[in-house]
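Asks: 3D model of this:
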Amino acid sequence: MRAGPPGRGLSGRVSVPGDKSISHRALMFGALAVGTTEITGLLEGEDVLRTAAAMRALGAEVERVAPGHWRVAGRGVGGLVEPADVLDMGNSGTAARLICGLLAGHPLFAVLTGDASLRGRPMRRVTEPLSAVGARFTGRAGGRLPLAVEGAAEPVPLDYVLPVPSAQVKSAVLLAGLCARGITRVEEPEATRDHTENMLRHFGAVVRVEAEGHRRVIELEGQPELRAAPVVVPADPSSAAFPLVAALLVPGSAVTVEGVGLNPLRTGLFATLREMGADLAVSNARVEGGESVGDLTATFSALRGVEVPPGRAPSMIDEYPVLAVAAAFARGTTRMRGLGELRVKESDRLAATVALLAAAGVTAVVEGDDLVVTGDGSPAPGGGTVATQMDHRIAMSALVMGLAAARPVAVDDTGFIDTSFPGFAAMMNGLAGGDAIAPAAAP
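Replies: Now for the predicted structure:
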């Protein structure tokens, strides 16, 4: 695909897919609850559909009622059954790691696999603490998929200190703790997204959280009876980032994204963009299903370089590639600190982001775990082809770059965009009033 300047500002009101993190968890907690859970706004990308298939394989009844509307009849905590076949998680690291937590607390055998990208991603960060619950994991070197799991017959509650901030590891430990008798305690050095804690409470579990600065301690009372509860999935802030950043960069633009999740532990990108001078306004603020939600409007803005502190990384870890694109159009230097976690995403996302910027003629360097981008306030040159490395966020970030750059930007593969954002190109073309994103000509 290739993206080029649309010839006018982006304009309109759009809805983006439901939050991927909440969609995964809604299906999992529905499978663990007693009764039938109604889910609306579910993201129907490939990653979440893999989770739905896995919950069916583990014995839950999972039914699609209408677009975005799903119904899950659960089996109760401890009631999952042994799957008859391998669980294929596709490209989803979140699903694979969280399901490791689910399986660890159940006395069953299962095998997890995924696509080539997921099979290269580390799983030891979750298998090591989950082994202390009593589960056994056998995988390839580095704990990589395919991974055989033997769940614990009598899972032990953990008292675990996260070595690095990770919502996935925290959530995996808490999911295993649901089946353990006693208190599971997780301490994180910096606050990470708390959708698991929110949803545990929503389904009736007893969860206590104590915060001291960035440090947080979460305690979960094990073996609760989770009760089915309706879940309204807000629009994913990680997906909303792409049309919003595009609107900030394309002259004459004003775009509103409706119903975006505004959980404070997910809004680091929006805070950073405002520091850069972005005109980014919230309207119709409300609370749905225990999550803050609002409509976000982005208007074309002249941006300036800023320093992004490392403590903000957990609240925007998936948004750094598109932030780097915004930084390429800002006046001055933007330094994004503490991005080591990006090296173990769908790709080495740190290296892939630098390569994306270089292909578009933008100066960027990695210094330790920092990404440094320098712009002069004018449009990036553009004109190159970006290797996406099977990474949906790199692909979408590159296409946003092309919409605002002086010359079009091409990407080598857009197939993986559907894992998180089905219909992305069509939506962006609707805002542009034409085919700003279109198939690239054959070389």
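Asks: switch to C-alpha atoms for all contacts and neighbour counts from now on
Replies: Will do.
Asks: where exactly do the helices run in the protein?
Replies: 20-32, 46-57, 93-104, 116-119, 124-131, 167-177, 195-202, 237-249, 268-275, 320-328, 349-359, 392-404, 424-432 (DSSP state H).
Asks: pick the most deeply packed of those.
Replies: helix 392-404 (a mean of 28; mean count of other Cα atoms under 10 Å).
Asks: quick one: that helix to helix 320-328, angle?
Replies: Helix 392-404 and helix 320-328 are oriented at 20 degrees to each other (axes from the mean of the first three to the mean of the last three Cα atoms, to 10 degrees).
Asks: against which helices or strands is helix 392-404 packed?
Replies: Secondary-structure packing of helix 392-404 (3 or more Cα pairs under 8 Å, 6 or more residues apart in numbering; DSSP states H and E): strand 2-3, helix 237-249, helix 320-328, helix 349-359, strand 409-411.
Asks: rerun at 7 Å
Replies: Helices and strands touching helix 392-404, by 3 or more Cα pairs under 7 Å, 6 or more residues apart in numbering; DSSP states H and E, are strand 2-3, helix 237-249, helix 320-328, strand 409-411.
Asks: the inter-axis angle of the longest one versus helix 268-275?
Replies: Spelled out, it's helix 237-249. 20 degrees.
Asks: before we move on, the earlier item: quick one: closest of the helices and strands packed on helix 392-404 to A360.
Replies: strand 409-411 (6.9 Å; Cα to Cα).
Asks: contacts for the closest one next, please.
Replies: Applying Cα atoms under 7 Å, 6 or more residues apart in numbering, the contact partners of strand 409-411 are 1-4, 360, 382-388, 395, 398-399, 401-402, 440.
Asks: quick one, which of those residues are buried?
Replies: The neighbour count (16 or more other Cα atoms under 10 Å) marks 1-4, 360, 382-388, 395, 398-399, 401-402 as buried among the contacts of strand 409-411.
Asks: can you lay out the helices and strands packed on helix 392-404 as JSON lines showing distance to T196?
Replies: Shown next, in JSON lines, are the helices and strands packed on helix 392-404 (distance: least, Cα to Cα, whole Å):
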{"stretch": "strand 2-3", "distance to T196": "37"}
{"stretch": "helix 237-249", "distance to T196": "17"}
{"stretch": "helix 320-328", "distance to T196": "23"}
{"stretch": "strand 409-411", "distance to T196": "35"}
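Asks: between those, which gets nearest to L80?
Replies: Among the helices and strands packed on helix 392-404, helix 237-249 sits nearest to L80 (Cα to Cα), with 31.0 Å.
Asks: in terms of secondary structure, what does that closest one contact?
Replies: Against helix 237-249 (3+ Cα pairs under 7 Å, 6+ apart) you get strand 254-261, strand 291-299, helix 392-404.
Asks: let's see this one next to it:
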Amino acid sequence: MSSVAPSPARARKSRALSGTVRAPGDKSISHRSLILGLLAVGETRIEGLLEGEDVLATARGAKALGARVERLGEGSWRVHGVGVGGLREPLETLDFGNAGTGSRLMMGVVGGSPIEATFDGDASLRSRPMRRILDPLEKMGATVVSAAEGGRVPLTIRGPERAIPIVYETPAPSAQIKSAVLLAGLNAPGETVVIEREATRDHTERMLRAFGAEVSVEPHGPHGRLIRLKGEPELKPAAIAVPADPSSAAFPMAAALVVEGSEVTLEGVMINPLRSGLLTTLLEMGADIRLSNQREEGGEEVADLVVRAGALRGVDVPPERAPTMIDEYPILAIIAAFAEGETRMRGLHELRVKESDRLAAVHAGLLACGVEARIEGDDLVVTGEGRVPGGGPAVATHLDHRIAMSFLVMGLGAQNPVGIDDAAMIATSFPDFVELMRGLGAEIEIEIGERA
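Replies: Down below sits the predicted model:
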């Protein structure tokens, strides 16, 4: 596997940011477009695909499993799929780099199919738990031939001739677990059922329907859902227009909120209710954000967001909101540092098993930049004073792209520059982050690493 030399970076207090930009295509939709294109019979066309390293790893995985995958132009791709039962056993290890979503969803695909495949990734992916994905797949008839300690990659999965349909209640709110089970259930006769006590992002359910699968969703308990999938469909190719990723749009949005005098318009941002927890929270904090031109693109609700800087106040973020904004807590913590008063983010246990222990990494970074913060159980509490000192040693990113981008955004509004130890991994989800931010007027300096 290739490696990238560290690229230290620094952001300094910027003048008012202004302009109109479009964030990269949504990463969740991009991964699923390639995977469902693989599982459909015929040609799927994708426009606006995120061409970050994580998604490109999924494209290579789809090709290794038998699909013809072709890039036609910037963000424009064609996938000629082989159907649910037509996967080819890969000749080589499926290397997913840093792609947690791509690897876990593809484990569901392999775990429900009569083939064997080995999964691996970079140092960060090798540290992430996979057992919660493997457990339901084993119930469906898959065999974990070998795995690193704790069920981590590298690991080898052998799928059954026909997967066993199961009723599975997810042990934690996780769209990745749910999606892996549903994808494995495509090759199972009868009905596969997933129960989640707290609703998570529903892109897999929406997109399965768009590709011709029979999927029903009904409420379950106060916050949960029950999803039913009829197995063994013949998926039909679809035309996918990938909306702008709200998790990526969060960074220029946050910068516009904390850099005095800024006004930025973000075009075509997905506002799916199960992905809009950050937007809800920022409005509660008093953020000046206006939604315009609301419409539907590729089966998802989108809108243009007009964001202006202004005074913010601390809020209490309830734990049941976590599934709708789990990737946005690092940047919310940065925004909270610029707000007046205490912001408590509750129920963040899931942050401990992301690309890094994001809870610990964000807390350490805040302290290094002179922000008062503490961890209480699974809660992160940030006390904002309307201004952030910044300065100090470079923040440790732990190979985590969201930590890297979050603290660079902090530097744009802090009194003193904020440095990070490595920006190389930003390319996994937002390859043009620095260019886009500079186009708005951001002052970011970066040393580009070389591939080893």
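Asks: and L42 of structure 1, which of the helices and strands packed on helix 392-404 of structure 1 is closest to it?
Replies: helix 237-249 (13.5 Å).
Asks: the helices and strands packed on helix 237-249 of structure 1: which one's closest to A271 of structure 1?
Replies: strand 291-299 (12.6 Å).
Asks: what's the mean deviation for that closest one versus structure 2?
Replies: Superposing on structure 2 and averaging over aligned pairs (mean Cα distance after the TM-score superposition for structure 1), strand 291-299 of structure 1 comes out at 0.7 Å.
Asks: how about that strand, which residues of structure 2 does it hit?
Replies: Across structure 2, the stretch matching strand 291-299 of structure 1 (TM-score structural alignment) is residues 300-308.
Asks: how far out from the middle of the chain is the matching stretch?
Replies: 19 Å (Cα atoms, centre = their mean, to the nearest Å).
Asks: also stretch 203-210 of structure 1?
Replies: 23 Å.
Asks: how about the counterpart of S30 of structure 2 in structure 1, what does it touch?
Replies: For S30 of structure 2, the aligned position in structure 1 is S23, judged by TM-score structural alignment. Each residue near S23 of structure 1 by Cα under 7 Å, 6+ apart is listed here: 42-43, 48, 233.
Asks: next up, the contacts around A246 of structure 1.
Replies: By Cα under 7 Å, 6+ apart, the residues touching A246 of structure 1 are V400.
Asks: quick one: map it onto structure 2.
Replies: Under TM-score structural alignment, A246 of structure 1 pairs with A255 in structure 2.
Asks: what's the spacing between that match and M425 of structure 2?
Replies: 20 Å (Cα to Cα, to the nearest Å).
Asks: which among the helices and strands packed on helix 392-404 of structure 1 is found nearest to G151 of structure 1?
Replies: helix 237-249 (32.8 Å).
Asks: related to what we said a few turns ago, from the contacts of S23 of structure 1, which two are the most distant?
Replies: V48 and V233 (12.5 Å).
Asks: S239 of structure 1: what's its closest spatial neighbour, skipping adjacent residues?
Replies: Nearest residue to S239 of structure 1 in three dimensions, chain neighbours excluded: V16, at 6.5 Å (Cα to Cα, 6 or more residues apart in numbering).
Asks: burial of whatever residue of structure 1 lines up with K230 of structure 2, as a residue count?
Replies: K230 of structure 2 maps onto E221 in structure 1 when the alignment is built from TM-score structural alignment. By other Cα atoms under 10 Å, 20 other residues sit near E221 of structure 1.
Asks: OK, contacts around E221 of structure 1?
Replies: E221 of structure 1 is in contact with 182-184, 206-207, counting by Cα under 7 Å, 6+ apart.
Asks: ok, those in structure 2, which still hold?
Replies: For the contacts of E221 of structure 1, the aligned pairs still in contact in structure 2 (both residues aligned by TM-score structural alignment, their matches' Cα atoms under 7 Å) are 182-184, 206-207.
Asks: could I get the contacting residues of whatever residue of structure 2 lines up with V62 of structure 1?
Replies: The equivalent of V62 of structure 1 in structure 2 is V69 (alignment by TM-score structural alignment). Going by Cα under 7 Å, 6+ apart, V69 of structure 2 touches 59, 63, 78-80.
Asks: from the contacts of S23 of structure 1, pick the one nearest L280 of structure 1.
Replies: V233 (22.3 Å).
Asks: aligned partner of that closest one in structure 2?
Replies: So, by TM-score structural alignment, V233 of structure 1 is matched to V242.
Asks: not counting residues beside it along the chain, what's closest to that match?
Replies: For V242 of structure 2, the spatially nearest residue (Cα to Cα, 6+ apart) is G48, at 5.0 Å.
Asks: what do we get in structure 1 for that neighbour?
Replies: Using TM-score structural alignment, G48 of structure 2 pairs with G41 in structure 1.
Asks: does its match really touch H69, like I thought?
Replies: Yes - at 6.3 Å, G41 of structure 1 counts as touching H69 under the criterion of Cα atoms under 7 Å.
Asks: excluding chain neighbours, what is closest to the residue in structure 2 sticking out farthest from the centre?
Replies: For structure 2, the largest distance from the centre (Cα atoms, centre = their mean) belongs to E161, which lies 31.5 Å off. Using Cα to Cα, 6+ apart and skipping residues adjacent in sequence, the residue nearest E161 of structure 2 is P114, 4.6 Å away.
Asks: OK, contacts around the one you found?
Replies: 159-161.
Asks: quick one on the thing from earlier: are any of the contacts of E221 of structure 1 buried, and if so which?
Replies: 183-184, 207.
Asks: circling back: okay, the kept ones among the contacts of E221 of structure 1 in a markdown table with distance to N429 of structure 1 next?
Replies: Output for these, formatted as a markdown table (distance: Cα to Cα, whole Å):
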| residue | distance to N429 of structure 1 |
| --- | --- |
| G182 | 53 |
| I183 | 51 |
| T184 | 48 |
| V206 | 46 |
| V207 | 44 |
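Asks: show the contacting residues for S397 of structure 1.
Replies: Contacts of S397 of structure 1 (Cα under 7 Å, 6+ apart): 242, 321-322, 325.
Asks: any idea how far G298 of structure 2 is from the match of V62 of structure 1?
Replies: 20 Å.
Asks: what do you get for A254 of structure 2?
Replies: In terms of Cα to Cα, A254 of structure 2 sits 26 Å off from G298 of structure 2.
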